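> Any chance you could fold what I've pasted below:
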Amino acid sequence: MLSPHLQKIRTDTRVENNPGDITINRTSHFSTNRHRGTQPEGKSTPGARLFQARKEMNLTAQELSEASGVNKATIGSIENDRHKPELRILKLLAKPLGLSAWYLGCYDLLPEDTLGQRIKKIRLMNECTLAEFAKLVGVDIRTVRLWEKNIHKPLSRFLEIITSLKEWNE
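You can find the predicted model right below:
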């Protein structure tokens, strides 16, 4: 299925050369209602933030790709909000742009309604993968996943460690 910004127009023409011979000439045309190199205004998405930062630095997608090691197609997919970037990719992109991965990932906008959501936000704002966070806190990855899904609550000694990591909010 095509995105709402993209329309496909296809025409089939049947041509009969000899009786019993049928050839089909096909032409396809794609059109978009967005111009290349533009991003909708006022959006707080990783794609919008990446696009804005790249444009402010006067970098092309190719130049950012070379500087970060992230494929140009991946950058385009992120900027067009077709791909939600992993923290690992955000870290690579953030470095040449002089930004934090949490900013590019819009982690500052994550909800904090439950303990699990707060733990996940603290992890991501500290730019830690599940493995890095688990090692930092002193538990295994599965335990962190269970905390973030609100299936289990951390013991008080782990909660103290997690809370101490919330420096970005002060």
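
> Every contact and neighbour count from this point should use C-alpha atoms.
Will do.

> Look up how far Lys91 lies from Met125.
Distance, Met125 to Lys91, using C-alpha to C-alpha, to the nearest Å: 12 Å.

> Compare these two (neighbour count), which wins?
Met125 (23 against 19; other C-alpha atoms under 10 Å).

> Skipping its backbone neighbours, what lies nearest that one in space?
Nearest residue to Met125, sequence neighbours excluded (C-alpha to C-alpha, 6 or more residues apart in numbering): Trp102, at 5.2 Å.

> ditto for Leu90
Closest to Leu90 by C-alpha to C-alpha, 6+ apart is Ala101, at 5.1 Å.

> What's the local residue count around the one you found?
Residues lying near Ala101 (other C-alpha under 10 Å) number 26.

> Thought Arg123 was touching it, still the case?
No - using C-alpha atoms under 8 Å, Ala101 is not in contact with Arg123, being 11.9 Å away.

> now the helices for this structure?
Secondary structure of the chain by DSSP state H: the helices cover 46-56, 61-68, 72-79, 87-97, 101-104, 115-125, 130-137, 141-148, 156-164.

> could those go into JSON lines alongside distance to Gly37?
Below are those laid out as JSON lines (distance: least, C-alpha to C-alpha, whole Å):
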{"stretch": "helix 46-56", "distance to Gly37": "8"}
{"stretch": "helix 61-68", "distance to Gly37": "10"}
{"stretch": "helix 72-79", "distance to Gly37": "9"}
{"stretch": "helix 87-97", "distance to Gly37": "18"}
{"stretch": "helix 101-104", "distance to Gly37": "18"}
{"stretch": "helix 115-125", "distance to Gly37": "29"}
{"stretch": "helix 130-137", "distance to Gly37": "34"}
{"stretch": "helix 141-148", "distance to Gly37": "37"}
{"stretch": "helix 156-164", "distance to Gly37": "40"}
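
> quick one, which of those helices is nearest to Ser28?
Closest approach to Ser28 among these (C-alpha to C-alpha): helix 72-79, 22.2 Å.

> Before we compare anything, build this one as well:
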Amino acid sequence: MVKNWSILAFERKRSKNETITKLASISENVIRIEFSVNLHNLLRGQDIQYNDSSASPGLLFDRKFRKRTPQNYPENPATIGEHIRKKRIDSGLSQAELAKILDVSTDCVAYWENNRSKPPITYYPRIHHFLGFCTTAINETNFRERIRTYRWENGISCKYMARLLKVDTSTVRAWEKGLNMPLTKKNRCDRRITPAATLNHVPQ
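Presented below is the predicted three-dimensional model:
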């Protein structure tokens, strides 16, 4: 049968397959077919290789298939929304399931993934926890970058940071842009920007 398989008509092939197939199971990623004949004897002397020499004589076909890549799958994500979409798909989650994890609406996740809007800074810590990495560059070589990095890592807005430091919001923005620097109060400000300073605070 195997020797003449290539020249058999389609209906004849189907009939023979139905006759010798003992069991066929199909899952999302795996197709497994077990035959009722002793394939070791049947294929002896044939130039045919199969996956596992220790498998049952009735087992020939056992393959795993990669799931089809969804439409608009970001192979090389560049924005935080694309990173979210890639991680969600790789994790096998729906937008609704991820929304529950991040404690936001499904629409929020959809907008972020489609780059229609960016997540508010208060959601960045939980987003980075889901992704397993920080999407913003970390640079603490100077005062300007220390403030910016701390805000993004802890999900703190400029307004809330200003409240913690007892300065105007515009002052925090100016520091981050490098437009000016705190002078005599620098050391005092540095002491305020510590994890302990905001550990028991919830950003507004």
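
> Tell me how they score on TM after superposing.
The pair, once superposed, lands on a TM-score of 0.54 when counted by TM-score structural alignment, normalised by the length of structure 1; 124 aligned residues with a C-alpha RMSD of 3.4 Å.

> what helix or strand does Phe61 of structure 2 sit in?
Per DSSP states H and E, Phe61 of structure 2 falls inside strand 59-64.

> tally of neighbours for the closest residue to Glu16 of structure 1 other than its chain neighbours?
Of all residues not flanking Glu16 of structure 1 in the chain, Ile22 sits nearest, at 4.9 Å (C-alpha to C-alpha, 6+ apart). Around Ile22 of structure 1 there are 11 other residues, counting by other C-alpha under 10 Å.

> now swap in Gln117 of structure 1 and tell me
Counted with other C-alpha under 10 Å, residues neighbouring Gln117 of structure 1 total 17.

> Do I have it right that it meets Ile151?
No - judged on C-alpha under 8 Å, Gln117 of structure 1 makes no contact with Ile151 at a distance of 11.8 Å.

> aligned partner of His83 of structure 1 in structure 2?
Residue pairing (TM-score structural alignment): His83 of structure 1 is matched to Ser117 of structure 2.

> what about that match, how many residues close to it?
13.

> what residues are up against the aligned residue in structure 1 for Trp175 of structure 2?
When structure 1 is aligned by TM-score structural alignment, Trp175 of structure 2 is paired with Trp147. Contact partners of Trp147 of structure 1, counting by C-alpha atoms under 8 Å, 6 or more residues apart in numbering, are Leu115, Gly116, Ile119, Lys153, Pro154.

> State the distance from the residue lying closest to the fourth one once chain neighbours are set aside to Cys106 of structure 1.
Think Lys153 of structure 1. Computed as C-alpha to C-alpha, 6+ apart, the closest residue to Lys153 of structure 1 that is not its neighbour in sequence is Trp147, at 5.6 Å. For Trp147 of structure 1, the distance to Cys106 of structure 1 (C-alpha to C-alpha) stands at 21 Å.

> what's the answer for Glu63 of structure 1, then?
In terms of C-alpha to C-alpha, Glu63 of structure 1 sits 23 Å off from Cys106 of structure 1.

> more crowded one of these two?
Cys106 (17 against 14).

> how much space is there between the match of His83 of structure 1 and Val167 of structure 2?
Distance from Ser117 of structure 2 to Val167 of structure 2, counting by C-alpha to C-alpha: 29 Å.

> same deal with Arg12 of structure 2?
Arg12 of structure 2 is 84 Å from Val167 of structure 2, by C-alpha to C-alpha.

> and if you look at Leu59 of structure 2?
In terms of C-alpha to C-alpha, Leu59 of structure 2 sits 73 Å off from Val167 of structure 2.

> more neighbours, the two?
The neighbour comparison of Leu59 of structure 2 against Val167 (other C-alpha under 10 Å) goes to Leu59, with 23 against 13.

> Now which residue in structure 1 aligns to the more buried one?
Using TM-score structural alignment as the criterion, Leu59 of structure 2 has no counterpart in structure 1.

> my guess is Leu59 of structure 2 contacts Leu39, does it?
Yes - assessed by C-alpha under 8 Å, Leu59 of structure 2 is found in contact with Leu39 at 7.5 Å.

> residue contacts, the residue nearest to Leu90 of structure 1?
The contact partners of Ala101 of structure 1, by C-alpha under 8 Å, 6+ apart, come to Leu87, Leu90, Lys91, Leu93, Ala94, Glu127.

> Please pick the buried ones from those.
Leu87, Leu90, Lys91, Leu93, Ala94, Glu127 (16 or more other C-alpha atoms under 10 Å).

> Quick check, the fourth one in contact with Ser68.
Yes - the pair Leu93 of structure 1 and Ser68 passes the contact test of C-alpha under 8 Å, sitting 5.4 Å apart.

> In stretch 174-182 of structure 2, which of the residues would be classed as buried?
Here stretch 174-182 of structure 2 shows Trp175, Glu176, Met181 as buried, counting by 16+ other C-alpha under 10 Å.

> meant to ask about stretch 78-87 of structure 2
Those would be Thr79, Ile80, Gly81, Glu82, His83, Ile84, Arg85, Lys86, Lys87, for stretch 78-87 of structure 2 by 16+ other C-alpha under 10 Å.
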